[in-house]
Each structure stands twice: as structure tokens, then as C-alpha cells.
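# Could you work out the structure for the sequence below:
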Amino acid sequence: MAASAMLRPSLLLRSSPSPYNPSSTRTSPRNTSKCKVFALFWGPKKNSGSRELSPSLGPYTLTTSSSQVDMQQISVSVAPSILDISSEDWDACAIDVTGTEKHFNPFLTHAFLSSLEETGCSTKETGWIPQHIVARDENGNVLGVVPLYLKSHSYGEFVFDYSWADAYYSYGYSYYPKLQCSVPFTPVTGHRILVRDTVYKSQVFDALVEALKDLAAKLDVSSIHITFPSETEWCKLKDRGFLQRIGMQYHWKNRNYKSFDEFLMDMRQSKRKNIRLERKKISTQNLKMRRLRGTDIKAKHWDSFYSFYRNTTDNKWGRAFLTRDFFHNIGEKMGEKVMLIVAEEDEKLVAGALNLIGGDTLFGRLWGCLPDAYYPNLHFEACYYQAIEAAIELNLNKVEAGAQGEHKIQRGYLPVTTYSCHYILDEGFRKAIGGFLVNETAQVKHVMELLCESGPFKEEIMKEHQFS
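Here you go, the predicted structure:
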């Protein structure tokens, strides 16, 4: 049986017999704010009620001991734009939560997230209304932040819950809007509850989680979804009422390789031969590959890459979530953290792959080429082999090649587990979705085991991966 087929749930959530009468005990928000949102809902059943945006949350009291002197009160609020939070404060939280700059995640930076907002990607008009949560101490110092959005759809998330929305709709309930804690349009694992490294950090984490729940109740949403969190957060949130879900991606691991050929020597002979043949075809097509960073990436490169990106989304019947200005913006703001791999034919750009450079990881994100162009194996070269060479050159631990694509396995990218957490406010739906996730988790684990059995590496390396 094909792995893709095995990933389908054995029972769709909405086809399960209803074990309950869904409750409707959530309190309705007060209509006191001048800023209202009329959310779009799944199907024709629309709720015309308005919601108060950016309500106040908290306060919360923190303690370091039983002494009254050591008590600290923090305020928690909602920022309707990341631009309301300084880049210094936001980035300090993002760096502190990882414990070291070695694990720096470029997607959690103020530069990346603000670029999405400033260029019209994550906005009210696109169904991504920023509702970032901010915790401050009594002196106004930022102790923690959460990237959060009020959403009227499920596009651009890479953790699929359409069957859940259908189940709500089939019982006459609204699944949208919902709260989404994530990096928009980006299936990259990283911390989601970003806290400063203080003696209160564990309590600030708990306060921010409680604030998420408080906000969900005040906005009268169906659910909270924290997608691609760290494994540590995933485990913590289980104890705080969140349902656990897993998924799968394909990552390449650097085993202290000094060159691409050294990496190939860890592969089975047939796989090694195939990769060499694929790479050889690039030169026979008169293609030249270049890896550009920082100021080497000019406006003309971004304009070309945007056309490549649009060609990809148009051909796959996808949606172009990102704007032309977004690419120019991250180039200006993020500098050397951006790598654009381009292919040239007679000095003309014909294809490109966008990567971001983290503390220990190269993140492959987007790919595209000229319309109606056909260059055999160029996709593999630009997205996978060039990324591996770059990671070896930069001494990075791994390459994350994004979601989907079993073809990545034979090119050195092996299955790894990804995580998400889901807080369902309605008790009946929470129970039904929880049962769905138990079955889905077993299927995902089984598929990963099968995929590893056909891995491209020598036996001892595949055993190492299975137990890592």
C-alpha cells in the first residue's frame, strides 16, 4: 500500500457517530470595542456576530518563594500588530527561549514576522488577523510573547483540519474563527511560547498559556491551534489540556561531512550512483548554479524569483500567499540570513530556491522556475543537493526541506516527527477529535517505519536514524 494512502484516517471525524450533544456554554464577548471583525465561516452557515478584538487579559501574579516581597505581577495584553512590539523585545524573547544563538530560528524574528504584516501577507484581508500576546512586568519590561492570529480559514498552515471544520458544520456549529499560534505559511518547527530567561520563566510560560485560553473564551472561538512547536512545548501543553498531534517531514542530517562526496559514501551504491547521474545532467543542460546571500541578492533576483514562485503556485492550483514586496523586504531586513539558490542558462535566471539560515539549520522554503520551462532534475539540484552542499560548507547540523515529498528520501532526507497542539473548547468535539488523533498517530508512526525500511543509507546509518 502506498504511504500516502496509509496516511488517510480510517474514519473521517464527521462520519463518526455523535457521542454527545455539543455544548454551547461559551460566553459571548461584550461588543464594546470600536474595532470589530466579521469572520468568514466554513460553508454558507455564517455567524453575523461581531467580536471584540485585542481585549485585555490577566493580570497574573508570579512568585519566587512564599515571601510577599518576592511577588511580581505581570500584565498580559494583545497587540494587533507586531509593529506595536519593539524588535529588540521580541527578538530577545525568541533568542532566550532557545537557550543559545546556536539554535537561532530566523522565522521567529521580528524581521520575518513584521515583513509578513507590512507587505500584506498576514493581515485581516488575508484572514490572518494578528493577535499577538505580550506579557510585561510591573516596569513595562517584556517577559514573553506569542505569535498569534485570529483566522477565518485553514489555508497556509500545513497541519490539516478541514475534516474537523466539516464535522462542526455538519452539526450546525461554526469552526471559524479560530486562534492560530504559528509562523504564517511556514511549516518549520520552533518555539511558540517565547519567554525571557528569568527566574519567572516557567510561570510566565503558564501565564501565557492561560492567556491564550482566556482570549479564546473572550473571542468565542472554537479552538486554539499551536502548530510546529518544539517537542518540549508539545509535551508541556498536553498537561494543560491540549490535544497532541504528530506529522512528518523530511530532513537531512550532517554527520560531520567535509564534502558532498563524503556524504555520498554513506549511501547505498545504487542511490549514490543515481544522485551522481542526476547532478551530471545539470551541466549537460548548460545550467550554472549559484548560491547568493545578503547584498549579492539584487532587486532583479527577487523580481525573477517572485515570478518563479507564482508559476509554482499557479501550476499547483495553490494560492500565492506571499507578495512581491515580501521577498524584497526579507532581503533588506534579514541580509546574510537569506540564501537564494539560482540556476542560470546563458546568464539568464531560469529557476530559484529560497532558503533561510538558522543557528544550526538550513531551512529550504520555496522553489520555482520559468513558465513552460523543463530542465530534468533541476528541482532536485536546486532544492536538495545545493542545500546539502551549503550546509556542509556552513557547518550546519541539518537541512529542513519542508513538508511532503517521499521522493526526498532517496536523496538523503529522512522522515522526522513534527508536532502540533490543539485546544478544543467544546467538550464533545474535544472528545471526538481526541479519538481521531489516537488513530491518526498510530498510522503516521506506521508509515514512518515503512519509509525508513526503504531508506537510502547503509544499514548502520539507518539503524542510527531509527533510534535517534
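# From here on, just use CA atoms for contacts and neighbour counts.
Fine.
# and the host helix or strand of Cys421, how far out from the chain's middle?
Assigned by DSSP states H and E, Cys421 belongs to strand 414-424. Averaged C-alpha coordinates place strand 414-424 at 10 Å from its chain's average position (CA atoms, centre = their mean, to the nearest Å).
# which element follows it toward the C-terminus?
helix 427-453.
# Met462 against Cys452, yeah?
Yes: counting by CA atoms under 8 Å, Met462 does reach Cys452; the two are 7.2 Å apart.
# Contact partners for the residue nearest the centre of the chain?
Closest to where the C-alpha atoms of the chain average out (CA atoms, centre = their mean) is Pro187, at 3.1 Å. The contact partners of Pro187, by CA atoms under 8 Å, 6 or more residues apart in numbering, come to Glu157, Phe158, Phe228, Gly402, Ala403.
# can you pull out the strands in the stretch 301-450 of the chain?
338-345, 348-357, 361-369, 398-403, 414-424 (DSSP state E, counting those that start in this stretch).
# The residue nearest to the centre of the chain and Asn315: what is the separation?
For Pro187, the distance to Asn315 (CA to CA, to the nearest Å) stands at 21 Å.
# Here is the second sequence; please produce its structure so I can put it next to the first one:
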Amino acid sequence: MSDMKDGSRTEQSQDYAIRVVESLDAFSRKEWDSFYGTSRDEPGRSYNPFISYDFLKILEEAGCAVRASGWQGHHLRLEAPDGTALGAAPCYVKWHSQGEYVFDHGWADAFERAGGRYYPKLQVSVPFTPATGPRLLAGKDANAGAVKAALASGLKLVTERLDLSSAHVTFAAGDDMAALEGAGFLRRTDQQFHFFNDVFSSYDDFLATLASRKRKALKKERREALASGISIDWLTGSDLTERVWDDFFAFYMDTGGRKWGRPYLNRKFFSLIGERMADDTLLVMAKRNGRYIAGAINFIGSDTLFGRNWGCIEDHPFLHFEVCYHQAIDFAIHKGLKVVEAGAQGEHKLARGYRPVTTHSAHFITHPGLRRAVADYLVREREEVERVSEYLADHGPFRKSTDDVSERASSKTD
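Predicted coordinates for the structure are as follows:
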């Protein structure tokens, strides 16, 4: 793979070239927006805010996803012979496994104990964002499958040419997984909990789908969350002032510092989000005695509300559940959004109307011995994820089909 004058690298074939570029500056906004899912303005596309040009560029510009933080941009740019951008993949060379939410620390430890070198590795993802979305970006046309296949092969080539141990594509969409598995990547599964809006007209309409005991518990929980004179504001668009971001950042740093030790996002990141993505952003903020005391940031796609970070400076019973989960359901129903993705992990979401969903990632490992060991482990892990998902789906809060008429009627009065 030869060096180019602009610092990127390229691999040429008769039909296309793959370049490795360090920043989204190597793409024009028009080029990036031509890929499926990246632009809200493109009719008929399922917009995912995390793969938008703005979101990924903000992570770089704010200094959150840069070499100094262990996220060095190595984005793939797939070009036609005339230089036209055909596809892309957001990629980072990494010297650690932080901020990924698909954990491979055990693989790294085992390989290094055996004398191998696991880091650096190639990570194909949206940094600090455990939300499923496109990772092999292509246009919405008949050539999309071929573009994704070329990008999947390109990831393997880049991993080998840069002498990296592995490439990891996390929270990948289904058609990306097909291309990656076709290229020889190993499939890994995990579990999240999502809310599905079955065309509900209100939160009470959703509650009517729950068993009576669960329904009463959630009503009580919501009352108690606001019992200390707490009110809730939905802030988006021009509501997202710098003063509001100051408040939210204080919550984020306080809770993030206690939970993770080192929060990944800085104050500049939130200012840039407010400047460039305000209409795609929802802050759910809790207020008591005239000041904000807690909040959660969400991002709004074409049909999905993505819950991300939460923080608080006062502890109140059930306030976290109210701000992060119940209010997200309220907003999704109000706006007609189909899904709420409430982030990674958390079986406590099940009792609040969120359903288990399987997530997918793909992994290419260059060392034959490590690859065999990981492949064997993943077989067992996939079986366990499937078993747990089936169990949780059977033990959710929803009414069973055998519930009688009196139970359904009670949902209108309890």
C-alpha cells in the first residue's frame, strides 16, 4: 500500500481504489450525504444521526475521537477510477478498547499473555456510541451490494497492510453483516433493549398492553419520580442554549466521572452539537426549585429516538428511569417515532416496556491461532445470547394472549 502526498494511503484495482484517510475532511459534505442513511434531507432514507457528516466531524473537531484519545482516524474511502466517492467506512486505529461497548479485553489479554501484540487494532464504529447503524456506507442503488463487498474486503486488506492484529465492526446493520461474513469476518452477537411504538396514541395506550401488576408499578414509579416537586422539560432546536449545555455538561461530568472514571466527551462537543445538530437533538431535563438537576441527551433519527448519556447532581428515587426511559417513550409516541434505542445493556429496561433485541458485530483476526480460539468462543457466546433473549422475551411485562376480557378492561381504570 503506497503513501500518497496528502498522507493518505491507497490500494488500486481495475474497478476502484481504496484510500485510507485521516479525517472526514477528505470527503465533501455532498459526497458523504450521498451514502444511505447519512442525511435527513434525502427523501426515502432511514436517517441515522450518528453516521451523519456533522456528528462524526464534531467528534474529530472537538478532540474526542483523535489520536491523542486513542482514536486515530483511518477512514476508508472507496473511489471509482475517476475519483468519484462510491462508499466509505468510519474507521479508527486504536491502542485500547475503551468507548466501544463490545468488549474484547479478554481476547487482548489472552493474546498478549501468549506473546502476541493485540494493539493497535482497527475499529469500524461510531466512537462512544452503542447504536446499530450502517458501517459500510454506500449509495441507495443497484451497486450498493458490490460497494459493501469491496469495503469489507478493503478492511481486511488495510488490517494486513498496516500490520494490525484485527478489525472490528461493531453495532453493524444486517446488510453490512452479510457483506462482512461473506468476506470471512466472524459474527458476534449481544443484547440491547428497545421500545417499539405500535402506533400508540399516548403513554396510557402503551400501558394498556402491560399486565395489570406491571402497569400499576410503572404508574407508581412515575409519580414517585416527580414527587419532590420535579418537572420535566423537552429541549430541542433553539432551546439548546449554551447555558443549558453548561447545566447538562455538569450532570454528564459528575455522573460520568463516578461511573466510568473518565468521560469521553468534552464541553466543546456539546456546543458543536447545539450549533450544527440542534434539530436532531433532544435534551430531557429535570427541574426542581427553579434549576435543572438532571438530564439525558437523545438523538432523533427519521424513525428512531436514540438515548445516549444521562447525568444528575441530585439523587431522587426513580428519576433516572423517568428521564431516560419513560420520557423517551412519551416523546417517541408524541412524534410518531417507531423505536426507542436506550443504549447498551440494562435488563432493568425490560420492566419498563423495552424488549430484548440482538445486536451484531463482525471481527477479522489475522493470527490463525487467535482466530480459531475466538471463533470457538463466539459459537458458545451466540448460543447463550439467544438463550437469554428467548427467556427475557417470555418474561416481559406485557399481557399474555390468554389474558381475559376483565384484565384488558382493567387497564382503562387502574
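# Now the TM-score, please.
Taking TM-score structural alignment, normalised by the length of the second structure as the basis, the two superposed chains have a TM-score of 0.93; 402 aligned residues with a CA RMSD of 2.1 Å.
# Most neighbours among the contacts of Pro187 of the first structure, please name it.
The most crowded member of the contacts of Pro187 of the first structure, judged by other CA atoms under 10 Å, is Phe228 (29 neighbours).
# in the second structure, what residues pair with stretch 163-172 of the first structure?
Using TM-score structural alignment, stretch 163-172 of the first structure corresponds to residues 106-115 of the second structure.
# re earlier: helix, strand or coil for the equivalent of the residue nearest to the centre of the first structure over in the second structure?
Under the alignment (TM-score structural alignment), Pro187 of the first structure pairs with Pro130 of the second structure. At Pro130 of the second structure the chain is in coil, as set by DSSP: H, G, I helix; E, B strand; the rest coil.
# Please name the residues that touch Thr304 of the second structure.
Neighbour list for Thr304 of the second structure: Ala332, Leu337, Lys338, Val339, Val340, Glu341 [criterion: CA under 8 Å, 6+ apart].
# Reformat the residues you listed as TSV; add neighbour count and distance to Ala208 of the second structure.
TSV is the format used below for the contacts of Thr304 of the second structure (neighbours: other CA atoms under 10 Å; distance: CA to CA, whole Å):
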residue	neighbour count	distance to Ala208 of the second structure
Ala332	24	17
Leu337	20	19
Lys338	18	18
Val339	21	18
Val340	25	18
Glu341	24	21
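# and in the first structure, which of these remain?
Mapping the contacts of Thr304 of the second structure onto the first structure (both residues aligned by TM-score structural alignment, their matches' CA atoms under 8 Å) leaves Ala332, Leu337, Lys338, Val339, Val340, Glu341 still in contact.
# quick check, nearest of those to Asp190 of the second structure?
The nearest member of those to Asp190 of the second structure, counting by CA to CA, is Glu341 at 14.2 Å.
# After alignment, which residue of the first structure pairs with that closest one?
Glu341 of the second structure maps onto Glu400 in the first structure, by TM-score structural alignment.
# Leaving aside the residues adjacent along the chain, what's closest to Lys288 of the first structure?
In space, and not counting its chain neighbours, Lys288 of the first structure is closest to Glu344: 5.1 Å by CA to CA, 6 or more residues apart in numbering.
# Alignment lookup: the one you found to the second structure.
For Glu344 of the first structure, the aligned position in the second structure is Lys287, judged by TM-score structural alignment.
# again, but for Ser454 of the first structure
Mapped onto the second structure by TM-score structural alignment, Ser454 of the first structure lines up with His395.
# For burial, what's the neighbour tally of its match?
For His395 of the second structure, which is what you asked about, the neighbour count (other CA under 10 Å) is 12.
# next one: the one 4 residues further on
Residue neighbour count, defined by other CA under 10 Å, stands at 17 for Arg399 of the second structure.
# So for it, what's the nearest residue that isn't a sequence neighbour?
Of all residues not flanking Arg399 of the second structure in the chain, Ala211 sits nearest, at 4.5 Å (CA to CA, 6+ apart).
# and that neighbour, what is it in contact with?
Ala211 of the second structure is in contact with Pro397, Phe398, Arg399, Lys400, Glu407, counting by CA under 8 Å, 6+ apart.
# where exactly do the helices run in the second structure?
Applying DSSP state H to the second structure gives helices spanning 29-33, 53-61, 105-113, 144-161, 174-182, 203-207, 212-225, 242-260, 267-276, 319-321, 327-335, 368-394, 405-410.
# Nearest to Thr236 of the second structure, out of those?
Of all the helices of the second structure, helix 267-276 comes closest under CA to CA, at 8.8 Å.
# That closest one - contacts with which helices or strands?
Other helices and strands packing on helix 267-276 of the second structure, by 3 or more CA pairs under 8 Å, 6 or more residues apart in numbering; DSSP states H and E, are helix 53-61, helix 242-260.
# Where does that helix end up in the first structure?
Structural correspondence for helix 267-276 of the second structure: residues 324-333 of the first structure, per TM-score structural alignment.
# do the same with stretch 361-376 of the second structure
Under TM-score structural alignment, the match for stretch 361-376 of the second structure in the first structure covers residues 420-435.
# I'd say Leu414 of the first structure and Gln404 touch.
No: here Leu414 of the first structure does not reach Gln404: they are 11.5 Å apart, not a contact under CA under 8 Å.
# what residues are shared contacts of these two?
Gln249, Tyr250.
# And the two? Which one has more around it.
Using other CA under 10 Å as the criterion, Leu414 of the first structure and Gln404 rank with Leu414 on top: 24 against 13.
# who's in contact with that one?
Gln249, Tyr250, His251, Trp252, Lys408, Cys452, Gly455.
# The first one pairs with which position in the second structure?
When the second structure is aligned by TM-score structural alignment, the residue opposite Gln249 of the first structure is Gln192.
# Tell me how far its match lies from Leu319 of the second structure.
Gln192 of the second structure is 21 Å from Leu319 of the second structure, by CA to CA.
# Count the residues that sit near the counterpart of Asp296 of the first structure in the second structure.
Under the alignment (TM-score structural alignment), Asp296 of the first structure maps onto Asp239 of the second structure. Using other CA under 10 Å, Asp239 of the second structure has 14 other residues around it.
# what's the distance between Asp239 of the second structure and Gly396 of the second structure?
In terms of CA to CA, Asp239 of the second structure sits 36 Å off from Gly396 of the second structure.
# And for Ser406 of the second structure?
Plainly put, Ser406 of the second structure is 20 Å away from Gly396 of the second structure if you go by CA to CA.
# ok, those two, which is more surrounded?
Gly396 (20 against 8).
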